[in-house]
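Pasting a predicted model and its sequence here:
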Amino acid sequence: MTPHQQSQLLQSRRRFLTNTGMGLGTSALASLIPGATHASETAETKGTHFAPKAKRVIFLFMAGAPSQLDLFDYKPDLQKLFKTELPKSVSNGQRVTAMTLGKEQLIAPSKFQFAQAGQSGLWMSELLPHLKKQTDNLCMIRSMHTDAINHDPGKTSFCTGSEIAGKPSMGAWLSYGLGSMNRDLPDYVVMSSATWSGKVNVQALYSRLWGSGFLPSKHQGSSFQATGDPVLFLSNPNGIDSEIRRRMLDSLGDINRKHFSEIGDPEIQTTIAQQEMAFRMQSSVPELTDISDESKETLEMYGPDIDKPGSYARNCLLARRMAQRDVRFIQLFHRGWDHHTRLPENLEGQCRDVDQPTAALLEDLQRHGLLEDTLVVFAGEFGRTVYGQGQLTLDNYGRDHHPRCFTAWLAGGGVRGGMTYGTTDDFSYNVVEDPVHVRDLHATMLHLLGVDHTRLTFPFQGLDQKLTGVEPSRVVKEIIL
């Protein structure tokens, strides 16, 4: 292809982006081109399809899949059914994992006590005493369901909208569609933790969960590290100061702009923008991650792990600090929820990790006036079965993967607090009222941010690709203020 043809191709892409999605493409492209109007100046007027209720998202992803039966979906009548076979009329021949195939499905009621909390009277497990104090801020969706039955496709589906690897992540779609609200920090930041020291299956995470897929690479998530530089290679090497780095970057920018004028590859513009962002982050990230200016009261509110870099507690505090600085999408992964055996012991450990910091995050956001326009989402990739695994006693049991129903909760960002939505059967095995697919949750999140999920598209492989894909999906308007 000649330089002239490449230039024409670039112009065609620009025209497409300008004319698509009420300015969504323009907003994204503007954030890539030096000297163009910054995305934060256009996102509120052109980057949304209607008035948003939320400006940013904090997504608390519990990797491994917490048991809804032991935390949120109270089923007291199961106590009298301990070790009885799950009725065939309930399981109804549904798909099971290889770990269950051919085995008895014996009911394991929860060991833990439940109680109602707050003015709303939401039921919650004794394992979450701090979160109980926030129930009037929570919208509990008990009727979540998904198609994936194993962890890799389950996480991939929840984070990207598809079980097929390679699609853009939620945060990348928002960065593309809405642009940035902060010139000195990434649109999309990812932090992970796994601090409970029990013998838990802590699975690896993979960068495609926060990748940009077929979108310009500028929109991928920036993963912050627990030790050393929060972002790799943030510090200058010995002998290089900020002034030298600036001169090097200017010279490299000149070369890249010349290269762009010759071949017209838009990824060159992405490279220039990312290099400039990296330079600004050398100042903004150390200031962000330095928590010495936080009050003793605030630090104590997040619990004893706040002093441990990389802990879930520290990441929750950093999420609030990022929200203050208008990072668009903040995603926290906490691993270790895959409890096929010894669930009571391991679940207690996981809840010690997340209960107090999660409640503190909600309270802290509220104190700073941020909860109203910050959407907080708490979920795993699927749920857990009512039938047990491993050694099966009243105090010791495990649970298998269960995609047919599980619980997620939302708070802030235009969501109704103090309510439950959706109902499961007496075994927390099937949704019997108001089902919410993962695609529906994605559509609802986009709606709260002012985006019509059917109109946030990107052309790839002959299809106008969407986060919610081609299957039917809906906005769950009943949970929106």
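Perfect, I can see it now.

going forward, measure contacts between C-alpha atoms and count neighbours the same way
Will do.

Could you say which helix or strand holds the residue nearest to N346 when sequence neighbours are not counted?
Excluding the flanking residues, the one nearest N346 by CA to CA, 6 or more residues apart in numbering is G198, at 6.3 Å. For G198, there is no enclosing helix or strand under DSSP states H and E.

Against D353, how distant is G198?
Here the criterion is CA to CA, to the nearest Å. By it, G198 lies 12 Å from D353.

what's near enough to touch the nearest residue to S223 once chain neighbours are set aside?
Excluding its sequence neighbours, the residue lying closest to S223 (CA to CA, 6+ apart) is V190, at 4.6 Å. Contact analysis of V190 by CA atoms under 8 Å, 6 or more residues apart in numbering lists 210, 221-224, 330-333.

swap in S67?
S67 touches 383-385, 399, 406, counting by CA under 8 Å, 6+ apart.

From F260, how far off is it?
Counting by CA to CA - S67 and F260 are separated by 51 Å.

tally of neighbours for V470?
Neighbour count for V470, taken as other CA atoms under 10 Å: 12.

putting a second one here so we can go through both:
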Amino acid sequence: MNLANQFNNLQNRRQFLSNSTLGLGALSLMGLNTDASETTVKTSDDIGLPDLPHFAPKAKRVIWLCMAGAPSQLDMFDYKPTLEKMFDKDLPESIRNGQRLTGMTANQSRFPLAPSKFKFKQHGQSGAWVSELMPHTAKMVDDLCIMQGMHTEQINHDPAITYLQTGNQIPGRPCMGSWLSYGLGSMNKNLPTYVAMTPSWTGRKDAQALYQRLWGSGFLPSEHQGIGFRSQGDPVLYLSDPKGVNSSTRRNMLDSLAAMNRKHFKDVNDPEINTRISQYEMAFRMQTSVPELTDTSKEKKSTLEMYGPDVHKKGTFAASCLLARRMVERDVRMVQIFHRGWDQHHNIAGDLPNQCKDIDQACYGLIQDLKQNGLLEDTLVVWGGEFGRTNYCQGKLTRENYGRDHHPRAFTMWMAGGGVKPGIVHGETDEFGYNVVKDGIHINDLNATILNQLGIDHNRLTYKFQGLDFKLTGVEGANIVKDILI
């Protein structure tokens, strides 16, 4: 029996079930198979769904700077002098109003208010308050839309960041990059539509874990999952051919493998087989495109200086930001950079300055670089974490140091470019920085607004799975934040 016949005769779980006579169960499986086969007409070589974009987009690409762990908005953006006046006094119960706390502070006998130890100043025409930890960000506040009314329901890291990325607190849903890949398709056939990077960090070392499902495709075809770029070694696994294998040999191997996969698809109609073929082809093309992408030796000295000295160190946040600009310049649809270590429960004074130093100048360099290259107008940049941090101290409070617990009721994010108004501060918290009192933005509203800027009606971008029409913004409803849009 030749290799092709052996391959054809292999029986996997899907074939066994689909070929079995199981009464009503068989009818159900036929229905599921019909849903699956509908996706086979769309592969990574398509330009997206036929009805997208729904209207003229303001942005073509997204760079999402994910500060995993929750940055302390009260020490960076949300200046609250009332906390200084009430140093070490208990948070009034009328402000907390019975909010659920994490297990780390629920048993504290007191909730002492902890003012920021860092100095704040107003900057730009918007008069945005920025702390001394972010001097480069302070210089570009007139490029930013700072959103101080962000809020969410989840109070723990994993469900909160999953909620922000996928629109649901339970793992298994597609993330935004996968929705964009599915709906809008690719703009560059030689690079992935969606890329995720996880650079090094210098704050708290025992940071929360990041899971690949945060850039996964969930129930969408797997061709739409994010491709992880590594900070060490080859940017993508198996990018280099093994010893003894050249490009011609690899091409012949892929052609033979594709022929077998196409024959197998005709027999079992599994849409993931077409995905496998297209992903092998993408991997082959990336062997040429990725080395060119990651070679920054021809970047201008003035450009590198904008990002700061860390841009020369592979795997840093600054180096990742430069790569992000190079990616969107080559029409990668979405780039996410997950920077860990923002979980300061006990050591704000020690860890937070290092975290800010990692990202401050790099973010500035990215925005200015995009502007100079004419890319910011149609590239939407998003910065922020999964929730904020409390105004009261976790553990012992001193003037020199303190820690802050998780706080979902109010936190700060910012956006720039992509049709978002620059130089504004949107939203407001109470004098304690605890509750949103004006222009709140739920994370579903944020995701709906991002989709809107890409020409997508979030209610119409759906995918049928298990008999339901799923969407990124869930069933609770979401509003486009029109006040921040040009």
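Yes, it's here. What you see is a predicted model, and the numbers here were worked out from it, not measured in a lab.

Can you classify the residue mapped onto the residue nearest to S223 of the first structure from the second structure by secondary structure?
Structural alignment (TM-score structural alignment) places V190 of the first structure against A196 in the second structure. Reducing the assignment at A196 of the second structure to three states with DSSP: H, G, I helix; E, B strand; the rest coil gives strand.

one step back: more neighbours: which of G198 and D353 of the first structure?
Ranked by neighbour count (other CA under 10 Å), G198 of the first structure and D353 place D353 first, with 22 against 15.

Let me see the contact set for the spatially most central residue of the first structure.
In the first structure, the centroid-proximal residue (CA atoms, centre = their mean) is F59; its distance is 3.5 Å. Neighbour list for F59 of the first structure: 329-332, 376-378 [criterion: CA under 8 Å, 6+ apart].

so what corresponds to it in the second structure?
Per TM-score structural alignment, F59 of the first structure is aligned with W64.

so after the helix or strand where that match lies, what's the next helix or strand?
Under the criterion of DSSP H and E, W64 of the second structure resides in strand 61-67. For strand 61-67 of the second structure, the following helix or strand on the C-terminal side (DSSP H and E) is helix 81-85.

in the stretch 1-150 of the first structure, which spans are helices?
3-19, 24-30, 39-46, 68-71, 88-91 (DSSP state H, counting those that start in this stretch).

Same question for the second structure.
In the second structure, the helices defined using DSSP state H lie at 3-9, 13-19, 24-38, 81-85, 93-96, 135-139, 157-166, 176-184, 247-268, 271-294, 301-307, 317-329, 348-372, 443-453.

The first one corresponds to what range in the first structure?
This points to helix 3-9 of the second structure. Per TM-score structural alignment, helix 3-9 of the second structure has no counterpart in the first structure.

so what secondary structure elements neighbour that helix?
helix 247-268 (3 or more CA pairs under 8 Å, 6 or more residues apart in numbering; DSSP states H and E).

Could you pull up the contacting residues of K89 of the second structure?
Contacts of K89 of the second structure (CA under 8 Å, 6+ apart): 111-113.

In TSV, list those along with distance to H458 of the second structure.
Listed next are these as TSV, based on distance: CA to CA, whole Å:
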residue	distance to H458 of the second structure
F111	40
P112	42
L113	40
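
Count residues in the vicinity of the counterpart of A106 of the second structure in the first structure, would you?
In the first structure, the residue matched to A106 of the second structure (TM-score structural alignment) is L101. For L101 of the first structure, the neighbour count with other CA under 10 Å is 10.

Equivalent analysis for the one 4 residues further on, please.
Counted by other CA under 10 Å, the residues lying close to Q105 of the first structure total 20.

Equivalent analysis for the one 10 residues further on, please.
A115 of the first structure has 13 neighbours, counted by other CA under 10 Å.

what residue of the second structure matches up with it?
Taking TM-score structural alignment, A115 of the first structure has K121 as its aligned residue in the second structure.

correct me, but its match touches W129?
Yes. Taking contacts as CA atoms under 8 Å, K121 of the second structure lies within contact range of W129: 5.5 Å.

anything in contact with each of these two?
With the criterion set as CA under 8 Å, 6+ apart, the contacts of K121 of the second structure and W129 do not overlap.

From S44 of the second structure, how far off is the aligned residue in the second structure for T227 of the first structure?
Mapped onto the second structure by TM-score structural alignment, T227 of the first structure lines up with Q232. Going from Q232 of the second structure to S44 of the second structure by CA to CA gives 27 Å.

With neighbour numbers in mind, choose between the two.
Neighbours were counted for Q232 of the second structure and for S44 using other CA under 10 Å; S44 has more, 22 against 10.

which residue in the first structure lines up with N97 of the second structure?
Looks like N97 of the second structure aligns to N92 there (TM-score structural alignment).

Look up how far D77 of the first structure lies from that match.
The value you get for N92 of the first structure to D77 of the first structure, if CA to CA is used, is 20 Å.
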